[in-house]
Structure formats: structure tokens, C-alpha cells
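# Have a look at this prediction, sequence included:
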Amino acid sequence: MLQRLREDVRCVFERDPAARNTFEVLTTYPGVHALLIHRISHCLWSRGVRWPARFLAYFGRWLTGVEIHPGATIGRRFFIDHGMGVVIGETAEIGDDCTLYHGVTLGGTTWHKGKRHPQLEDNVVVGAGAKILGPIRIGEGARIGSNAVVLKKIPPGATVVGIPGRIITPRSDDQKRREVMAQKMGFDAYGMTDDMPDPVAVAINRILDHLHTLDHRLDETCHALKEMGGDVDDSHIREIEPGELGGLALDTEDGNAETSVVNRRNNT
């Protein structure tokens, strides 16, 4: 439980640039409180202690404005930003590293028992006011736009907007590659799309493309020299850890959130 709490607090620093220190997160973030209460109530629910689990969930709703049924299954590093008005139903399933903003509903469309709420795979982001209804699957890495109403399954990596929700653009291979390169450098490239009228985002995308090309060519060159008998190290280059970037990355070991290389964008 303590390890999960540490992960939950650390992910707040990664996704909310307003977070300043651990004490502030633990005492003033309703999303963290709601998740902590849910983890306890879900443990009780899983052991058949149903009424105490429901009462604890009810207390969490009163305290935070976030309603999570104790039967819902939630993965690791889950973040609810702002929190007010979030509703997560009994049979909802949420994977690892997902983010929900205020006013989101993971609801059902039937009164029959059984599976009736959505399943969110890993790395899904759901914008403020969005409604995902029914026993549908939201693919890994999907983005649900603010106020969208989603009634059908969504493939991995897709972006959904509108009422009813429609897929506008699945993320391209270039965007996925940039995200991988950005993670190596210790910052989050979420929201940096090719069509953004933001010269900083465009410049960073070009830098990520350039670094990817350099990595690939350096790897090929070392392997070629090794095959020709050269005394070179062609082993895999160790990835940079975020903590090794000093003041240019988020460092939460001592509870302080330092300035990031890129200002993370919030879709609220």
C-alpha cells in the first residue's frame, strides 16, 4: 500500500505542473485522497466486507466530490486531476498510468447485473466532462477529448472528440517515436502534435526526430565497425534516467518539483 501511495504521489508531479511538493499533494489534492480511500474500500469489497466498503466510498465521495464504487478495478499510477464530479462505476476497469480530469463519467447503460461499465487500457487520458458509457474497451494510449460521449470501443492510440464520440486521428508512427525519445530524455511530449500552431512544440518535435536519427545511425556505425574488426563498443546505449538531468527534470525524491524541460500541457 505504501509503495502504491508513493507511485500515486510521484505521478502527480509528472502530470500536474502546479504540484510543488509532496506535503502539498498529500494534503490538498482530492484526486489523491479519493484514490487512497478507494484502494482501502476495494480491499474490503474484495474480501466480502461490502457495507463498510460502501460506507467508506460514500465518505470519500463526501470528502472529495469523486465517486468511485469499491468494486471498480484501478491500476497503478492513476491520476484524477481536480476531481470534482468524477464517477466510476462498479464494473469499470482502469489500467496503469491513466489520467482522468474533472466531470468524467465511466458509466453503464443497462440496469442488468454483470459487466456494464467501460474498460480503460494503459495510458488512456480522458478530458474534462467526457462520458464513456457501457461495457466498451478504450484502447491503450487513447485520448478522449473534453465533453465527448463515447459509446463504442476505441482502438489503441486514437483521439476521440464530439457527441457521439468520433475518431479524428490515430497517432502516427512519427508521434509515437517522438514520445519514446521524449521519455528517454525525461520529459512528457503529450499534446505536441504536428498541427499545433506552437513554434516551441514544432522545434521540439524536430529535435526529437533529429535525436532519433542520430541514435539509429550511431548504432549502425558501431555495429559496422565491430564487424570490420574495429575495437569499438557496440553495446546498447544506456537510457538517460529523469533524475540524472539535474535541474532540467522533475525530481521528487525530496518532495520538490523542479522546473521541467517542457511545460506540460493540461487539457482543462
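On my side now, so go ahead.
# Only C-alpha atoms from now on, for both contacts and neighbour counts.
OK.
# can you give me the helices in the stretch 151-268 of the chain?
Ranges of helices in the stretch 151-268 of the chain, per DSSP state H, counting those that start in this stretch, are 173-185, 199-227.
# For the longest one, which helices and strands make contact with it?
Helix 199-227 sits against helix 173-185, with contacts defined as 3 or more Cα pairs under 8 Å, 6 or more residues apart in numbering; DSSP states H and E.
# thinking again about what came up before, to residue 15, which of the helices of the stretch 151-268 of the chain lies closest?
helix 173-185 (13.2 Å; Cα to Cα).
# dropping in the other structure now:
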Amino acid sequence: MLKQLKEDIQAVFARDPAARNTFEVLTTYPGIHALIMHRVAHELWEKDCKTSARILSSFSRFATGIEIHPGAKIGKRFFIDHGMGVVIGETAEIGDDVTLYHGVTLGGTTWNTGKRHPTLADGVVVGAGAKILGPFVVGKNAKVGSNAVVTKAVPDGATAVGNPARFITKDKETIATTETRCPEEVATTTENTEFQAYAATQEQPDPMLEGMRVLLDRLEQNEQRIHSLCKRLSLLDPTFNLSQTIEQPLSDEEIKIIEEVRRECEAQKVPSKT
């Protein structure tokens, strides 16, 4: 257990720039306090001292604001930053090098006594306020954005955002563009790949807005094609009434909605400079 504690402390230094020394981490980090008490409570739970384990778990919740069921399985170098409001259910399983922020819930959605809580693979980062609900796997090195609500499996390396959660994955083309960037940008990308605080980046697009942008572009192209075809048809057939085929003008409300969507889509394409 002492070796695990040393690794847990090193994980704090690696993921929290506010950590200054070991004494400070041991005395002022509720995530460390909750983890120490959970490891003891889990040993009691495994030895069938379940009442004692629950009592220790309840004291830990009272002292730290972090609720971890003694039956939950937690790997090495686990880090809970800030911690208040974190809830980890009985059948939850957490791999190595996982990070949770405050307000995270690993909950169940069924009354069954079997597996009903999520499994977090190695390297997962879960942002503040996220809810992961159900007996599925969040893949290796995946990220769950702040306040996301996840109810189905997350692929390896993907980022889940929104409610209900939508998945953002990096395709090969996106990864290949890092080869053409300057060394500073590549270094930043590499650093973000290793660890991203709150599971969020400045270049994180919204897949719904991206889909709307593609549909709006295609709709505009199709309208131009239809108008061009109608003009040609009117030249070939004098009986063809061109005036009846011209589209009806958009209302002010429709124009306003489209302009708002366009602005949001364009904002997704402009990287933040701050």
C-alpha cells in the first residue's frame, strides 16, 4: 500500500501544477485522503468485513465530500482533483492513470445486483460534473468533457461531449496534419495528448454543428443546381413555367435561425488565440 501511495502522490504532481510538496499533498488533498481510506475499506470489503468497510467509507465521505463504495475497484495512480461531489458506485472499475474532477458520477441505471456501473480503462480523463451511467466501458485514453452525460460505451481515444454525449474522434487526416506544424505546435499537441485538464481542448469541435455546416453547404449547392436546371428547361420547353419553380423566399425568422447556425459553425473553425 505504501508503494501505491507514493505512486498516487507522484500522479498529483504530474497532473496538478498547484501541488508544491509531498507534505502539502498528504495534508490538504481530499482526493488523496479519500483514496487512502478507500484502499483500506476495499481490503475490508474483500475480506467480508462489509459493515466495517461501509462505516469507513461513510466516514471518508463525511471528511472529504467524496463517496467511493468499498466494492469499487481502483487501479494505480488514480487522481481525484478538487473532489467535492464525486460518486463512484459499487461495481465501478477504474484502470491505471485515470483522472476525475469534482462532481463526477460513476453510476448505475438498473436495480440488478450484478455489474451496473461503468468501467474506465487506463488513461481516462473525466471533466467536472460529468455523469457516466451504466455497465459499459469507457475506452483507453478516452476523455469525457465537463457536464457530459454518457450512457453508452466510449471508443478508445475518443472525447465524449454534451447531453446526451456525442463522440469526437481524431481521424488519420487530423493526426497527419501534426507533421506539418511547427515544433512548438507539435509539442503542445503531444502534451495535450498525454493529459488534458478537464478533458477539454481549445480545438475541440462540436460534431452536431459540424454536421449542420455540411448540410447547409450541400443545401445551398443543391438549390443553385435546381435553379440552373430550371432555367435550362425553360429554354428547351416554352411551356415550362419558370416562375412557379422559383423557390419561395425565406421568412425573417428562418433567415435569423440560419445566420445563427452559420455563425456557430464558423466559430468552430476559428481556433482560439487566448
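Alright, I've got the coordinates. If you're wondering where the values come from, they're calculated on a predicted model, not measured in any experiment.
# Determine which stretch of the helices of the stretch 151-268 of the first structure is the most buried.
Each of the helices of the stretch 151-268 of the first structure was scored by mean neighbour count; the highest is helix 173-185, a mean of 17, by mean count of other Cα atoms under 10 Å.
# Now find how far off-centre that one is within its chain.
Put simply, helix 173-185 of the first structure sits 15 Å off its chain's centre (Cα atoms, centre = their mean, to the nearest Å).
# Distance check, residue 44 of the second structure against residue 87 of the second structure.
To residue 87 of the second structure, residue 44 of the second structure is 20 Å away according to Cα to Cα, to the nearest Å.
# hmm, back to that, so for residue 39 of the first structure, which of the helices of the stretch 151-268 of the first structure sits nearest?
Nearest to residue 39 of the first structure among the helices of the stretch 151-268 of the first structure is helix 173-185 (28.3 Å), distances taken as Cα to Cα.
# which helices and strands does that closest one pack with?
So helix 173-185 of the first structure, by 3+ Cα pairs under 8 Å, 6+ apart, packs with helix 199-227.
# which residues in the second structure does the helix it packs on align to?
Under TM-score structural alignment, the alignment places helix 199-227 of the first structure onto no residue of the second structure.
# Tell me which stretches of the stretch 51-200 of the second structure form helices.
Under DSSP H, counting those that start in this stretch, the stretch 51-200 of the second structure gives helices at 172-176, 183-194.
# Just put these in CSV and tack on distance to residue 10 of the second structure.
What follows is the helices of the stretch 51-200 of the second structure, written out as CSV (distance: least, Cα to Cα, whole Å):
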stretch, distance to residue 10 of the second structure
helix 172-176, 30
helix 183-194, 15
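# Residue 156 of the second structure: which of those helices is closest?
Closest approach to residue 156 of the second structure among the helices of the stretch 51-200 of the second structure (Cα to Cα): helix 183-194, 12.7 Å.
# Residue 67 is in contact with residue 41 of the first structure, correct?
No. Using Cα atoms under 8 Å as the test, residue 41 of the first structure is too far from residue 67 to be in contact (12.0 Å).
# Identify the contacts common to those two.
Here residue 41 of the first structure and residue 67 have residue 57 as joint contacts, going by Cα atoms under 8 Å, 6 or more residues apart in numbering.
# Counting neighbours, go ahead and name the busier of those two.
More crowded of residue 41 of the first structure and residue 67, by other Cα atoms under 10 Å: residue 41, with 28 against 23.
# how close does the helix or strand where that one lies sit to the second structure?
Secondary structure from DSSP states H and E places residue 41 of the first structure in helix 30-46. Compared with the second structure after fitting, helix 30-46 of the first structure deviates on average by 0.4 Å (mean Cα distance after the TM-score superposition for the first structure).
# So for that helix, what gets flagged as buried?
For helix 30-46 of the first structure, burial by neighbour count (16 or more other Cα atoms under 10 Å) applies to 30-39, 41-42, 44-45.
# Could you name the helices and strands sitting against it?
Using 3+ Cα pairs under 8 Å, 6+ apart: helix 30-46 of the first structure touches helix 2-15, helix 22-28, helix 50-64, strand 67-68, strand 79-80.
# Specify, as a residue range, where the second one falls in the second structure.
Helix 22-28 of the first structure corresponds to residues 22-28 in the second structure, going by TM-score structural alignment.
# Might you quantify the distance of that stretch from its chain's geometric centre?
29 Å.
# Output the residue interval of the first structure matched by the top helix by length along the second structure.
Longest among the helix segments of the second structure by residue count, using DSSP state H, is helix 207-236. Aligned using TM-score structural alignment, helix 207-236 of the second structure spans no residues in the first structure.
# Distance from whichever helix or strand comes after that helix to the middle of the chain?
Next along the chain after helix 207-236 of the second structure, taking DSSP H and E as the criterion, comes helix 242-245. For helix 242-245 of the second structure, the separation from the chain centroid amounts to 50 Å (computed by Cα atoms, centre = their mean).
# Quick one: list the elements packing against helix 242-245 of the second structure.
Under the contact criterion of 3+ Cα pairs under 8 Å, 6+ apart, helix 242-245 of the second structure touches helix 207-236.
# ok, and for the helix it packs on, which residues are buried?
Under 16+ other Cα under 10 Å, the buried positions of helix 207-236 of the second structure are 209-210, 212-213, 230-231.
# Check stretch 9-18 of the first structure too.
Going by neighbour count (16+ other Cα under 10 Å), the buried part of stretch 9-18 of the first structure is 9-17.
# Burial check on the residue nearest to residue 31 of the first structure when sequence neighbours are not counted, number of neighbours?
Nearest residue to residue 31 of the first structure, sequence neighbours excluded (Cα to Cα, 6 or more residues apart in numbering): residue 80, at 4.7 Å. Using other Cα under 10 Å, residue 80 of the first structure has 24 other residues around it.
# what's the burial count for the residue nearest to residue 36 of the second structure when sequence neighbours are not counted?
Using Cα to Cα, 6+ apart and skipping residues adjacent in sequence, the residue nearest residue 36 of the second structure is residue 5, 7.5 Å away. If you count neighbours by other Cα under 10 Å, residue 5 of the second structure ends up with 18.
# Sweet, I'm off.
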